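Q: Fold the stuff below for me.
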Amino acid sequence: MALFEDPIPHEPSSGNQPEFTVSELSGAVKRVIEGEFGLVRVRGEVGRVSRPSSGHLYFDLKDGQAVLAAIAWKGQATRLRQPPEEGLEVVATGRLTTFPGQSKYQMIVEDLALAGAGALMAMLEKRKAQLQAEGLFDPARKKPIPYLPRVIGVVTSPSGAVIRDILHRLRDRFPRPVLIWPVAVQGANCAAEVAAAIRGFNALPEGGPIPRPDVLIVARGGGSIEDLWGFNEEAVVRAAAESRIPLISAVGHETDTTLIDFAADLRAPTPTAAAELAVPVRLDLVATLDGFSARQSQALAAAMRRRDERLRDLTRALPRPEALVQAPAQRLDLVSGRLAQALATRIARARGRFDPAAALLRPRILADLSRRLQDRLAERGRSLDATQDRRAERARDRLAALSARLDGGLARLVTGAARDVARARADLAALDARREAAQASRLARLSDRLDALDRMRTTLGPTETLKRGFAIVRGDGHVVTGKGAAERATALEIEFHDGRLSLAPKPPRRKGGGEAAQGSLF
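A: As a prediction, the model looks like this:
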């Protein structure tokens, strides 16, 4: 095959070779390259990566000897399975073309995939070191998992066996309400949907129509490193680290490890183990509570026993009541015996003081003293009469002057007093009417209560009780309440509501067909 199919010669040259323009030669090279390499897969290491504002991706594919320029147009760049990162070994699928403006050939990339597990692990370690350096894996920022969450949020695929295992384990251990956020757990959309689900659960308001979970479980079954790669994406790791709700990572089997395991607050080896870590065993809680209740009862009983023993010990330490009153009783007897002698001594001493004074009080001395006192009293009476007459005269003069001044005021005072008396009488009449009404109402209530009590007394009395079918049994004149007392009585009397019935005892029968010493009354 010729390199140039339809050359268009121009001015003939001195030789046999035709001449071409630059555009003609570039177009011919472009057709040849695109025709020979219409679809190729190239393996190499990603070199320089450029992301201009246009949205296109420009990067290099290189190995030890050569470099190939690669382009992913804006529409295709968003659909790449693996975004290009410098130092990553990838397999690029696309077509070769040329760029005449720079006289170079390049590859238009339509798909980009990791070259193998070695490259994946190298990129994973690089990304892990970068995120760890930012502090996203710091144990100090991890939140404790609530002991008994009210609501559990699960981020997983709704059609897989993982969600069934989680729900089954929760029902067995401690049933709790579960909110499921369905996501793709592998493929190109996995990382974006998982990150959006984590942030969506955190965006739920407290007390809203949809309850906000107390703990999140991000779960997926086992698979290859490519299947689990979505959980190694930076968006998922950052969403897990930013989550304000405690998060449990349960991605893959026990031997699988993804970057979300390091950012989560707790890693579970399997989705079933995540359900076990999220809730306790209800029966264990019931047994623990029963144990605490039994221990509490035992502790209370032991405390009561110790207090009772302490009280008994203190009681034995107290003296007997007789010992407490013996000494005061003895002192009382001693004082009582001395009281009679003290009274006699006091009377004798008073009589000794009275007798000398009584010897001086003779009848003549008393008569002279009485006469002198009468003369003094008569003189003071005359003086008092004169003084009283003068004071009475002055008082009459002052009274006349005051009477003249008080006639007008007295009339006004009497008029005002009459009005006050009339008003007081009206108030008194109203109060008297209220008193009579209150007294009548109280008497009516008391009468109703008395009637009710009388009806209750009648209902509960023996007469009404006998009418309801009861009877009173008397033996030898006393009320009998038991069989033994009835058997010991010599005569019984039964009282019904309409009369009494007397029962005479039967004659006793002897042994062997004769009358016995003690027989039944019936």
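
Q: CA only for contacts and neighbour counts going forward, please
A: Noted.

Q: for the longest helix along the chain, packing partners?
A: Secondary structure assigned by DSSP state H gives helix 363-460 as the longest helix of the chain. Under the contact criterion of 3 or more C-alpha pairs under 8 Å, 6 or more residues apart in numbering; DSSP states H and E, helix 363-460 touches no helix or strand at all.

Q: And the next helix or strand past that helix?
A: helix 462-467 (DSSP states H and E).

Q: What residues sit buried inside that next one?
A: Neighbour counts over helix 462-467 (16 or more other C-alpha atoms under 10 Å) mark residue 465 as buried.

Q: Find the helix or strand that the most centrally placed residue in the chain is a member of.
A: The chain has residue 150 as the residue nearest its centroid, 13.5 Å off, counting by C-alpha atoms, centre = their mean. Following DSSP H and E, one finds residue 150 outside all helices and strands.

Q: thinking it is in contact with residue 177, fair?
A: Yes - counting by C-alpha atoms under 8 Å, residue 150 does reach residue 177; the two are 7.0 Å apart.

Q: Quick one: distance of the helix or strand hosting residue 356 to the chain centre.
A: Using DSSP H and E, the element containing residue 356 is helix 321-360. Remark: helix 321-360 is offset 76 Å from the chain centroid, using C-alpha atoms, centre = their mean, to the nearest Å.

Q: Would you do the same for the sequence below? I want to compare the two.
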Amino acid sequence: MDNIGNDDSLSNVAEYSVSEISLALKRTVEDAFGHVRVRGEISGYRGPHASGHCYFALKDERARIEAVIWRSAFSRLKFPPQEGLEVVATGRLTTYPGSSKYQIVIESLEPAGAGALMALLEERKRKLAAEGLFVEERKKPLPFMPRVIGVVTSPTGAVIRDIIHRITDRFPVHVLVWPVRVQGETTGEEVAAAVSGFNALPADGPIARPDVLIVARGGGSLEDLWGFNDEAVVRAVAASTIPVISAVGHETDWTLIDLAADRRAPTPTGAAEMAVPVKADLEAGLARLSARLKAAISRDLERRRQHARTLSRAIPSADQLLALPRRRFDEAAARLSRALQMATHAKRLRLDGLRISITTLDRRLAEARRQLTQCGERLPLVYRGLLRNRRARLDRDAARVSPRAAQERIRLHRRRLEEARIRADRAVRQRLEAARAASEQTMRFVKLLSYEGVLERGFALVRDTEGTPLKRAREVRPGQALRLQFADGSANAIASGKPAGTASERKPSKAPQEPGKQGSLF
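A: Model prediction:
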């Protein structure tokens, strides 16, 4: 009878299918947690899925919850999710009946605090600075008078109107606007594409290539300006061949694009003032310079005119200059006629005094024959003397280049070469010994000054789980996992209680430690 009663009681329990149970749980969870804010660390983030949705998890030190961001909500996020970033997610809890899991559908996402976002910003800043993207040597000077200015900003905001209005007031030039979103997930990609697009324009193409670029946006919070801290934006600005002026936020705001740009303006209006000079000032300066030039030319002409008048008074007239040459010419003409007559008379007297006869010619011919005979007799003697001199010189040269002399010179050079080799080996050994001694001395100094030497004296180095050294007690949080490095190895520890104060405030604890429980640093 008892068994029958038990069967009747079991048959009165309502039966549910798996789908009914799953739907009932889904309604219960969604009714109870229709709007929640969850704080945790992003884990397993791999970027948007092909469908545009994002799937990852939020976790802390004790639990984990699945998370999803639909494509429509992802486009409205102020900053993109990143692996390991601590965030506060706002959304609703629901279940996924297909795998009996519950998850949070995120509608908005914000960093767990400005400290987390600033830490991410500082880490990115250190990474890009290590690549040399912020050095002053990379920055280009701005053109004095650009013909075309490219502006990368939102086409509907007040920023572009302020820039165009300021440029029109100062120096009207052609302005090209590349419209982009200045807030949201796609800000970094669009701004980087705009800067690269302006640089890709040909110099002689149908669209004028800008001489200077202005990347501008109004003020806002760190989250609003986060798109201008994107790595793609910084690299595009650093690689730009066109000078770039950064005008993002107010004067107190700063982003990574400010460090990579060639100039940073406090406001968009200030960027317009940097880009172009004041036309009225240029015209006034040109007028002043023109007036000074005219006055200088007038003074120079008057000075030259006065100098010419002074020189003209010192120069004699043409009659005075030609008087003496004319007199000399007349005297030379008179002397020339007399000299011709006298020369003709002298030549005639000399010709009359010459008497040429056959006897005189025979005598001169006999004298020439005698001189020729003497030269012919002396020629063999001279030739033989020349041959003797050449033979003696040849014998001296042959004696100088004999095999015995050559062997002596070779032995001399070999001896000198061997002595040089011995000296070179000795010098190399001395240099090596000096270098080895210097290296050993340096290694002793390095070992003396390194922190391993401090650990050998009984000290320990405290690091967090990421390997960052902790220098102050206030940097340690209760429950934080620590790693202690000693001279002979490392050990793990967990910080508990409050950080220790000064040496006078710390008192030794006499409470015994529980067996099997890890010790505390504080």
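
Q: Got a TM-score for the pair?
A: After superposition, the two chains reach a TM-score (TM-score structural alignment, normalised by the length of the first structure) of 0.53; 344 aligned residues with a C-alpha RMSD of 4.7 Å.

Q: And the residue nearest to the centre of the first structure? What does it align with in the second structure?
A: Aligning on TM-score structural alignment places residue 150 of the first structure opposite residue 147 in the second structure.

Q: Run the chain-centre distance for the lengthiest helix in the second structure.
A: Using DSSP H, we find that the single longest helix of the second structure is helix 403-449. Counting by C-alpha atoms, centre = their mean, helix 403-449 of the second structure is centred 44 Å from the centre of its parent chain.

Q: just stretch 453-468 of the first structure next, same as before
A: Counting by C-alpha atoms, centre = their mean, stretch 453-468 of the first structure comes out at 53 Å from the chain centroid.

Q: do the same with stretch 184-202 of the second structure
A: 20 Å.

Q: Same check on stretch 399-409 of the first structure?
A: Distance, stretch centre to chain centre, for stretch 399-409 of the first structure: 85 Å (C-alpha atoms, centre = their mean).

Q: which part of the second structure lines up with it?
A: With TM-score structural alignment applied, stretch 399-409 of the first structure matches no range in the second structure.

Q: With stretch 247-263 of the first structure instead?
A: The aligned range for stretch 247-263 of the first structure is 244-260, by TM-score structural alignment.

Q: start to end distance for the matching stretch?
A: Using C-alpha to C-alpha, to the nearest Å, the end-to-end distance of stretch 244-260 of the second structure comes out at 9 Å.

Q: Identify the residues contacting it?
A: 125, 133-134, 212-220, 225-226, 228-230, 233-235, 237-238, 261-268, 270-271, 275 (C-alpha atoms under 8 Å, 6 or more residues apart in numbering).

Q: So which of these belong to helices?
A: Short answer: the contacts of stretch 244-260 of the second structure in helices (DSSP H) are 125, 233, 234, 235, 237, 238, 268, 270, 271, 275.

Q: Pretty sure residue 241 of the second structure sits against residue 198.
A: No - at 9.8 Å, residue 241 of the second structure and residue 198 do not qualify as touching, with contact defined as C-alpha under 8 Å.

Q: Looking at these two, which is more packed in?
A: Between residue 241 of the second structure and residue 198, residue 198 has the larger neighbour count (other C-alpha atoms under 10 Å), namely 24 against 17.

Q: which residue in the first structure lines up with the more buried one?
A: Residue 198 of the second structure maps onto residue 201 in the first structure, by TM-score structural alignment.

Q: The helix or strand hosting that match: average distance to aligned residues in the second structure?
A: Secondary structure from DSSP H and E places residue 201 of the first structure in helix 190-203. Following superposition, helix 190-203 of the first structure is found to deviate from the second structure by 3.9 Å on average (mean C-alpha distance after the TM-score superposition for the first structure).

Q: relative to helix 234-242, how tilted is that helix?
A: 20 degrees (axes from the mean of the first three to the mean of the last three C-alpha atoms, to 10 degrees).

Q: I'd say residue 186 of the first structure and residue 225 touch.
A: No - between residue 186 of the first structure and residue 225 there is no contact under C-alpha under 8 Å: 10.5 Å.

Q: returning to what we had before: state the pair within the ones in helices among the contacts of stretch 244-260 of the second structure that is farthest apart.
A: Pairwise distances among those were taken by C-alpha to C-alpha; the largest, 26.7 Å, belongs to 125 and 275.

Q: So these two - more neighbours on which side?
A: residue 275 (24 against 19).

Q: which one in the first structure is aligned with the more buried one?
A: By TM-score structural alignment, residue 275 of the second structure lines up with residue 278.

Q: give the contact list for that match.
A: Residues in contact with residue 278 of the first structure (C-alpha under 8 Å, 6+ apart) are 145, 146, 147, 148, 149, 215.

Q: Which members of the residues you listed occur in strands, if any?
A: Here DSSP state E is the test, and the contacts of residue 278 of the first structure give residue 215 as lying in strands.

Q: okay, the contacts of residue 278 of the first structure in TSV with neighbour count and distance to residue 294 of the first structure next?
A: Shown next, in TSV, are the contacts of residue 278 of the first structure (neighbours: other C-alpha atoms under 10 Å; distance: C-alpha to C-alpha, whole Å):
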residue	neighbour count	distance to residue 294 of the first structure
145	19	29
146	14	27
147	12	23
148	15	23
149	15	27
215	24	33
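
Q: Relative to residue 396 of the first structure, how far out is the closest residue to residue 241 of the first structure other than its chain neighbours?
A: The shortest distance from residue 241 of the first structure to any non-neighbouring residue, by C-alpha to C-alpha, 6 or more residues apart in numbering, is to residue 263 (5.2 Å). Separation of residue 263 of the first structure from residue 396 of the first structure (C-alpha to C-alpha) stands at 118 Å.

Q: Counting neighbours, go ahead and name the busier of these two.
A: residue 263 (29 against 12).

Q: Of the ones in helices among the contacts of stretch 244-260 of the second structure, just the buried ones, PyMOL syntax please.
A: Here is the PyMOL command that selects only those of those that count as buried (16+ other C-alpha under 10 Å):
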select buried, resi 125+233+234+235+237+238+268+270+271+275
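
Q: In the helix or strand encompassing residue 32 of the first structure, which residues are buried?
A: Residue 32 of the first structure is located in helix 22-36, with elements delineated by DSSP H and E. Residues 26, 28, 29, 30, 31, 32, 33 are the ones in helix 22-36 of the first structure that count as buried (16+ other C-alpha under 10 Å).

Q: List the contacts of residue 124 of the second structure.
A: residue 231.
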